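> pasting the structure only:
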């Protein structure tokens, strides 16, 4: 219906549509006369054929005019209709990306990556036990849907009103603080063979660019051992208890220990051009995925570029006072070597008013220290710095477009410089995306 509102004031379109309506009337009238001839043999065949021919001609002119208008009128581009099929075809030729993590940071990055390729696999943690997800996990015995919901919405081709609906949280009653999107996933689980099957159906319904997969379909619980020796059970309790005990996290682990990943995830990692860890909560969103059997081993064996995207701010109870290098060391301590080749870090100053706002919450900027550079050099890890910050509604976020563009350019340079045709094809995609962004 929105299309017709856009066309309302366009005189040429009015004329084209009127031609079509007149043509349809003539054609219908001619066909009715033809039926009359066949049944009663009362009308002249020539007159009938004339009506049909005239009506068909009007319809042809109408369709032709509408098509030409669609090609020439840039207003249609605002609705995303002219280039949509072309864009989908082009993006399906983009690089193969696997992103591993969870939380808001991952969903922000996905919104940038999907502008450059639709060959995306998001492997998402299912260790969450707090909030609405935790409630559904407790009540229905299902895996937590929250992080998966956010990633699906980030990659989905939906109208803004649909996204608002799926993110809507009830404010009263027994459903208070529960999101509609979580309930949709729960309902889909109820009519599907498995959680995995339900997520695949949601991917299809919301026209997701790529796919979103749970890291495992088995029920897992995240634990943390603090440096004071205390063991904390539950993802939502870990940062709270670390702060309460004034003791940092030594390591995290999952129970049961020997859980299996989805075969689809392992294949995606094997075939990927690039594997991206983060951004996101270090101990509760990124590392839990690496503790699932065969995930880390598959990353090491993959020929993909392996990237870690550093967080912009520390997280109270998880990464207090951590530098970029300390984030990376924590990942390597849990996953072993050869899972990170490149680190992307912000080098732009964060406005003082934003720093003060986050300081009140116990967070501060994640810095790239000199000792980090020495560690990276020793371990043959490359650091790529740029302005990766964006401020939206007073909150600090990664500039997903700039970050994604830099990652895609790195992949093209490192993996396809020897393949001239593929190199040119991928660069043309990046150029088209940049031109589109500049024109907005």
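The structure has been received and is ready for your questions. For clarity, every value in this text was computed on a predicted model and none was experimentally measured.
> contacts, neighbours, all on C-alpha from now
OK.
> Would you tell me what the next helix or strand after the longest helix along the chain is?
What stands out as the longest helix in the chain, according to DSSP state H, is helix 11-40. Per DSSP states H and E, the first helix or strand lying C-terminal to helix 11-40 is helix 45-72.
> Following the chain onward from that following helix, which element is next?
Of the helices and strands lying after helix 45-72 in sequence (DSSP H and E), the nearest is helix 75-78.
> Use this one as the comparison:
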């Protein structure tokens, strides 16, 4: 491993949803001088969907969550206010609304630009990372299922009990935000995931320009595989299936590393609790490893999960086994250093 003093400042870009990208960037703060998030904007769930209707903006929820999490002091009043959910039974549209969604909507109307609204909110909470929406177009995620049916809007794409997803598309089609593409091109490491596989990660890849940037950047590209299957999205998919689908989207020879959580040591009670909710822990097998290597991708298996916090109540979303930010950040830093050593001989 190279001496740290001989290394240039490292640049990382995290692509996906607000929760997973926040874990990546929290963990990599000690190691990467420039850290950028490129965040999904097609959610149409209850609070975010209502905010989209009220303010005519792309989905703000993932951005709000990431900004509040990455705030200079997440326990300060403003980040807590952004995460606060209104209790308004008398006005059902606002009942459960995350106030930060409305703040982003108000800023977008004031500035006439959604990206400017995100930049202002970032300044307000003192977030040290650069944060970009993947796009500024108010578009919707749609999917063609394997039976030929088409479902429209993200909440239907992740609905339970439907056939598997064949492909994703946007209605209307939309281009990626140019500064997001520039960040990808300038990065040393690009991290895809973790997070909702179809509705966060693959959704960001639907925007024109993102896949091309991933193919053309000199950055090392890492996929952080989820720890569990996701009901309505990845039911029955193995770890190798996840990697295969991602490679199908971005093309061969683009993805360098699949970083996989070693779930073999999970306590049976923890496995049973998640499995009962349809969140089957993903266990890597030798067959997975061989299939991933056959795709030209290096599988790296590490114990990346945070200590079990017990059951959590999440707003309108299923719980999952989360990655530990510090452990994940260290693993990503080591990948970046190893690739730097290889490039410099």
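Thanks, I have the structure now. Quick caveat: nothing in here was measured; it's all calculated off a predicted structure.
> quick revisit: who are the packing partners of the longest helix of structure 1?
Counting contacts by 3 or more CA pairs under 8 Å, 6 or more residues apart in numbering; DSSP states H and E, helix 11-40 of structure 1 is packed against helix 45-72.
> What residues in structure 2 pair up with the helix it packs on?
Mapped onto structure 2 using TM-score structural alignment, helix 45-72 of structure 1 covers no residues at all.
> now that helix, how far from the centre of its chain.
Relative to its chain's centre, helix 45-72 of structure 1 lies at 44 Å (CA atoms, centre = their mean, to the nearest Å).
> how many degrees apart are that helix and helix 11-40 in direction?
150 degrees (axes from the mean of the first three to the mean of the last three CA atoms, to 10 degrees).
> what's the counterpart of residue 27 of structure 2 in structure 1?
Mapped onto structure 1 by TM-score structural alignment, residue 27 of structure 2 lines up with residue 112.
> in which helix or strand would I find that match?
Per DSSP H and E, residue 112 of structure 1 falls inside helix 103-113.
> can you check residue 120 of structure 2 too?
Residue 120 of structure 2 belongs to helix 114-125, assigned by DSSP H and E.
> quick one on the thing from earlier: got a list of contacts for the helix holding residue 112 of structure 1?
Helix 103-113 of structure 1 is contacted from outside by 99-100, 147, 150-151, 154-155, 278-281, 285, 397-398, 400-405, using CA atoms under 8 Å, 6 or more residues apart in numbering.
> quick one: the next helix or strand after it to helix 103-113, angle?
Heading C-terminal from helix 103-113 of structure 1, the first helix or strand you meet, by DSSP H and E, is strand 120-124. Taking the same axes, to 10 degrees, one finds strand 120-124 of structure 1 and helix 103-113 inclined to each other by 180 degrees.
> now stretch 221-234 of structure 1, how far from the centre of its chain.
31 Å.
> ugh, wrong one, I meant stretch 248-260 of structure 1
With CA atoms, centre = their mean, you get 26 Å for stretch 248-260 of structure 1.
> returning to what we had before: please tell me which residues of structure 1 the helix or strand that the helix holding residue 120 of structure 2 is followed by aligns onto.
Downstream of helix 114-125 of structure 2, the first helix or strand assigned by DSSP H and E is strand 130-133. Under TM-score structural alignment, the match for strand 130-133 of structure 2 in structure 1 covers residues 211-214.
> Residue 261 is in contact with residue 304 of structure 2, correct?
Yes: checked against CA atoms under 8 Å, the pair residue 304 of structure 2 and residue 261 is within contact range at 5.2 Å.
> which residues in structure 2 form helices?
Along structure 2, the stretches classed as helices by DSSP H are 18-28, 46-55, 61-69, 77-83, 99-111, 114-125, 154-157, 178-186, 203-204, 210-216, 239-250, 268-276, 286-294, 325-344.
> Let's have the ones you listed in TSV, adding distance to residue 227 of structure 2 and mean neighbour count.
Below are those laid out as TSV (distance: least, CA to CA, whole Å; neighbours: other CA atoms under 10 Å):
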stretch	distance to residue 227 of structure 2	mean neighbour count
helix 18-28	11	24
helix 46-55	25	21
helix 61-69	20	26
helix 77-83	25	18
helix 99-111	28	21
helix 114-125	29	20
helix 154-157	21	20
helix 178-186	25	19
helix 203-204	19	26
helix 210-216	24	17
helix 239-250	9	18
helix 268-276	11	13
helix 286-294	14	15
helix 325-344	13	17
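> closest one to residue 91 of structure 2 among the ones you listed?
Minimum separation from residue 91 of structure 2 across the helices of structure 2 (CA to CA) falls at helix 46-55, 11.8 Å.
> what's that closest one aligned against in structure 1?
Using TM-score structural alignment, helix 46-55 of structure 2 pairs with 131-140 in structure 1.
> Mean deviation, the matching stretch versus structure 2?
With mean CA distance after the TM-score superposition for structure 1, stretch 131-140 of structure 1 departs from structure 2 by a mean of 1.1 Å once superposed.
> Can you give me the neighbour number for residue 348 of structure 1?
Around residue 348 of structure 1 there are 11 other residues, counting by other CA atoms under 10 Å.
> can you tell me how far the residue nearest to it when sequence neighbours are not counted sits from residue 174 of structure 1?
Leaving aside its sequence neighbours, residue 348 of structure 1 sits nearest to residue 387 (CA to CA, 6 or more residues apart in numbering; 4.9 Å). Separation of residue 387 of structure 1 from residue 174 of structure 1 (CA to CA, to the nearest Å) stands at 44 Å.
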